[in-house]
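>>> quick one: sequence and predicted model below, then my questions.
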Amino acid sequence: MTEPHFHGQAGVRIAGTGLGLPEGRLTNADLEKIMDTSDEWIVQRTGIRERRKADPDHESQVSMATKALDAALSDAGMKGSDLDLVINGTCTSDSTVPSGACRIAANVGATPAGAFDLVAACSSFVYALNVADTMVRSGRAKSVGVIGCEFLTRMMDYNDRRVSILFGDGAGAAVVTADEDTRRGCLWQMTEGDGRDWEKLYRPMDESQIPEWDKENPIRLGCVRMSGQDIYRFAVTKFGEVIASGLEATALNSEDISQFICHQSNVRILQKAMERNEIPEEKLRINIDRYGNTSAASVPIILHELRSEGKLAAGDLAMFVAFGAGLTWAANVWRV
């Protein structure tokens, strides 16, 4: 491939990553005690064995996100005051007024950096990473803190096994900075959505937000509802399409990509993506068995694991892929 050079613009580097994981765990054995399910049933359908569970009395979306961003700053050898912008990718913010991002920025000493929440469900971190790359490459910001963090277990109805078995809590963050090498950063990106199917995965807060066809759903108000088969079909189709689009747009093939860093929604979806795009197992990390679906946090958790293990070196090509409620999807090809 002939790589683009962005003359007069900065390259973009992932300078550091970090995690903010709760100590609490919710295993399949724990779920067996409170609902009609089994470890075998859950593993067969999702690949999940346990998920992290935050303590609502002592932890919050803001506290997990702060921990992750603090760790990413430390990894980058930077201080909060070095940041020009903080983006908090989440659909489970503790409040909308003020945004979680403003509180997180204050916690890490990033004032007066700009700060906002980005709500694109499971796609939020990749959406935010695309925004950060554009801001830094254009010169509008030099350093950006990008977070994916969710406190999903407080939005589950554990009387219903269809949805509640899937989700866990956690946070991951990356610090993105300008780099003299203009070849680094996004070579291609996609940030898209289609709101016509919003009701396939949503969280109603009152009766007026429930579509007529879902009025008899027993899941409590304030808890996540999902049309599982519809979302599964969307994810399998869109996953393959997005990967193929990224490879075609950059004139690459799967052998050129060091790592596919993908949202962890269901092990069967990930396996189908590998099969369809001829991706070997060592190039697409799966950790859903240990964390469950952490929505916006799943991609940065994978990113941190790969960097910590030395599996993403400077100059390597990576593809980030995510999809989620909205419906939304996002991807990029990144030279790290």
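Perfect, I can see it now. What you see is a predicted model; the values in this text were computed from it and never measured.
>>> drop to CA atoms for contacts and neighbour counts, all remaining ones
Will do.
>>> go ahead and name everything in contact with stretch 18-27.
By Cα atoms under 8 Å, 6 or more residues apart in numbering, the residues outside stretch 18-27 that reach it are 49-55, 59, 64-73, 75, 169-174, 301, 304.
>>> burial check on the closest residue to residue 201 other than its chain neighbours, number of neighbours?
Nearest residue to residue 201, sequence neighbours excluded (Cα to Cα, 6 or more residues apart in numbering): residue 226, at 4.3 Å. Per other Cα atoms under 10 Å, the neighbour tally for residue 226 reads 15.
>>> tell me if I'm right that residue 226 and residue 198 touch.
No - counting by Cα atoms under 8 Å, residue 226 sits too far from residue 198 to count as a contact (10.1 Å).
>>> circling back: residues contacting the residue nearest to residue 201?
With Cα under 8 Å, 6+ apart, residue 226 has these contacts: 163, 199-202.
>>> also residue 144?
Contacts of residue 144 (Cα under 8 Å, 6+ apart): 83-87, 132, 136, 175-177.
>>> put this next to the previous one:
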Amino acid sequence: MQQTTLGVSLVGCGSAPLSVALSNEDLSQMVDTSDEWIATRTGIRQRHIATAQDSLSSLAAQAGSAALEMSGLTAEAVDLIILATSTPDDLFGSAAQVQAQLGANRAAAFDLTAACSGFVFALVTAAQYLRMGVYQTVLVVGADVLSRWTDWSDRRTCVLFGDGAGAVVLQASDRDRLLGFEMRSDGSMNGCLTLPYQAESSVLVDDKMTQAGTFAPIDMNGKEVYRFAVKRVPEIVEKALYRANLTTQDVDWLLLHQANQRILDAVASRLDIPAERVISNMSRHGNTSAASIPIALDEAVRAGQIKPGDVVASSGFGAGLSWGAAIFEWG
């Protein structure tokens, strides 16, 4: 049987509400910092944190449910769930838990780990299944609970990160609205941003040893990550635009991973995209890793900023180091 190449449409988005907000003033009671210091350097005023009752899978399922509701589809219509996360409830994967909580009984489900690039990488991965006609409907979720792995005594990093989940529903379409993409990785720079496993030797029997340990908190070389982002992100957005046969003049909205307002401003300046066309929810959410792009997308769509037919240039970048861009038309 001959396969037919199809297109991709983004038909719904959603995010999970988190009830607990941790303000800069709250952090100033924990470490030597201030609201002014954090806001002027990062653009962040608060971040949300998961409660003891929240799990990564429950937040992801809430986001997925909201996206399905917007799309007008039921969970039973979903063929595949891709969960982009670096903080699963279970190291064997949490996507199947999301599938069960949604009641998406027909869907296969798997985790994809690419840190802050995870949502873009998952979006591109999902599109390939749809374009080849393997599946008709795919739910892509970006979710992270970084508070689990934040050193709350380290003022360099604890001011940056928050928890969250966002999702989009993709469907096969006779018109392809994923207009272009590009993905890159550079493992030689891995040490700039890590959440490393720290092993300790443990004796099994005689001279036979094994590892026993846990993951250390997030560690980041902020200056190197900033340099990496402001150089590589404009490049990869331009490459994705080239693949889409578009220029920055065709872009209605620039939607970047919400890492730092200074990075957003610098990338927009290098791409010659005016500030009023840059989506930012940095002040309210901080850096939510794989969740940041779909949360910002959901808020912008529901607020009426991003409208059907708008061209969005999105880019994720971070640990790995990895970075990617996807150009898509909403709706």
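Here it is on my side, so go on. Keep in mind that what you see is a predicted model, and the values were worked out from it rather than measured.
>>> if we can go back for a sec, can you lay out the contacts of residue 144 of structure 1 as TSV showing secondary structure, distance to residue 157 of structure 1 and neighbour count?
Listed next are the contacts of residue 144 of structure 1 as TSV, based on DSSP: H, G, I helix; E, B strand; the rest coil; distance: Cα to Cα, whole Å; neighbours: other Cα atoms under 10 Å:
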residue	secondary structure	distance to residue 157 of structure 1	neighbour count
83	coil	38	25
84	coil	39	20
85	strand	35	26
86	strand	32	27
87	strand	29	28
132	helix	35	26
136	helix	41	24
175	strand	34	28
176	strand	36	27
177	strand	40	27
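>>> adding distance to residue 158 of structure 1, write those residues out as JSON lines.
JSON lines is the format used below for these (distance: Cα to Cα, whole Å):
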{"residue": "83", "distance to residue 158 of structure 1": "40"}
{"residue": "84", "distance to residue 158 of structure 1": "41"}
{"residue": "85", "distance to residue 158 of structure 1": "37"}
{"residue": "86", "distance to residue 158 of structure 1": "33"}
{"residue": "87", "distance to residue 158 of structure 1": "31"}
{"residue": "132", "distance to residue 158 of structure 1": "36"}
{"residue": "136", "distance to residue 158 of structure 1": "42"}
{"residue": "175", "distance to residue 158 of structure 1": "35"}
{"residue": "176", "distance to residue 158 of structure 1": "38"}
{"residue": "177", "distance to residue 158 of structure 1": "41"}
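>>> from those residues, pick the one nearest residue 102 of structure 1.
Closest to residue 102 of structure 1 out of these is residue 86 (8.0 Å), distances taken as Cα to Cα.
>>> gap between the closest one and residue 133 of structure 1?
Distance, residue 86 of structure 1 to residue 133 of structure 1, using Cα to Cα, to the nearest Å: 13 Å.
>>> now for the contacts of residue 226 of structure 1: which two are most distant?
Pairwise distances across the contacts of residue 226 of structure 1 (Cα to Cα) peak at 14.4 Å, for the pair 163 and 199.
>>> burial check on residue 63 of structure 1, number of neighbours?
Neighbourhood size, residue 63 of structure 1 [other Cα under 10 Å]: 20.
>>> center of structure 2 - which residue?
When Cα atoms, centre = their mean is applied to structure 2, the residue found nearest the centroid is residue 290 (2.0 Å).
>>> that residue pairs with which position in structure 1?
Residue 290 of structure 2 maps onto residue 296 in structure 1, with residues paired by TM-score structural alignment.
>>> then residue 325 of structure 2?
In structure 1, residue 325 of structure 2 lands on residue 331 (TM-score structural alignment).
>>> that match: which element?
strand 328-335 (DSSP states H and E).
>>> once aligned to structure 2, how far is that strand on average?
Superposing on structure 2 and averaging over aligned pairs (mean Cα distance after the TM-score superposition for structure 1), strand 328-335 of structure 1 comes out at 1.2 Å.
>>> please name the residues that touch the equivalent of residue 121 of structure 1 over in structure 2.
With TM-score structural alignment as the criterion, the equivalent of residue 121 of structure 1 in structure 2 is residue 115. Listed by Cα under 8 Å, 6+ apart, the contact partners of residue 115 of structure 2 are 84-86, 289-290, 318-320.
>>> again, only this time at 10 Å
Shown in contact with residue 115 of structure 2 (Cα atoms under 10 Å, 6 or more residues apart in numbering): 84-87, 121, 142-144, 193-195, 288-291, 316-323.
>>> gap between residue 25 of structure 2 and residue 47 of structure 2?
11 Å.
>>> the two: who's more crowded?
residue 47 (24 against 15).
>>> ok now stretch 113-124 of structure 2, how far from the chain's centre?
Relative to its chain's centre, stretch 113-124 of structure 2 lies at 6 Å (Cα atoms, centre = their mean, to the nearest Å).
>>> neighbours of the residue lying closest to the match of residue 325 of structure 2 once chain neighbours are set aside, how many?
Residue nearest to residue 331 of structure 1 in three dimensions, not counting chain neighbours: residue 321, with 4.4 Å by Cα to Cα, 6+ apart. Using other Cα under 10 Å, residue 321 of structure 1 has 26 other residues around it.
>>> identify the residues contacting the aligned partner of residue 321 of structure 1 in structure 2.
Using TM-score structural alignment, the equivalent of residue 321 of structure 1 in structure 2 is residue 315. By Cα under 10 Å, 6+ apart, the contact set of residue 315 of structure 2 is 116-117, 119-121, 181-183, 233-234, 236-237, 240, 254-258, 293, 323-327.
>>> show me those that map onto helices.
119-121, 233-234, 236-237, 240, 293 (DSSP state H).
>>> ranking those by neighbours, who comes first?
In these, the most neighbours by other Cα under 10 Å go to residue 119, 36 neighbours.
>>> residues touching it, list them.
82-85, 112-113, 125, 140-143, 166-168, 257, 289-294, 314-317, 324.
>>> and for residue 200 of structure 1?
214, 225-231, 325-327.
>>> quick one: what's aligned to it in structure 2?
In structure 2, residue 200 of structure 1 lines up with residue 192, judged by TM-score structural alignment.
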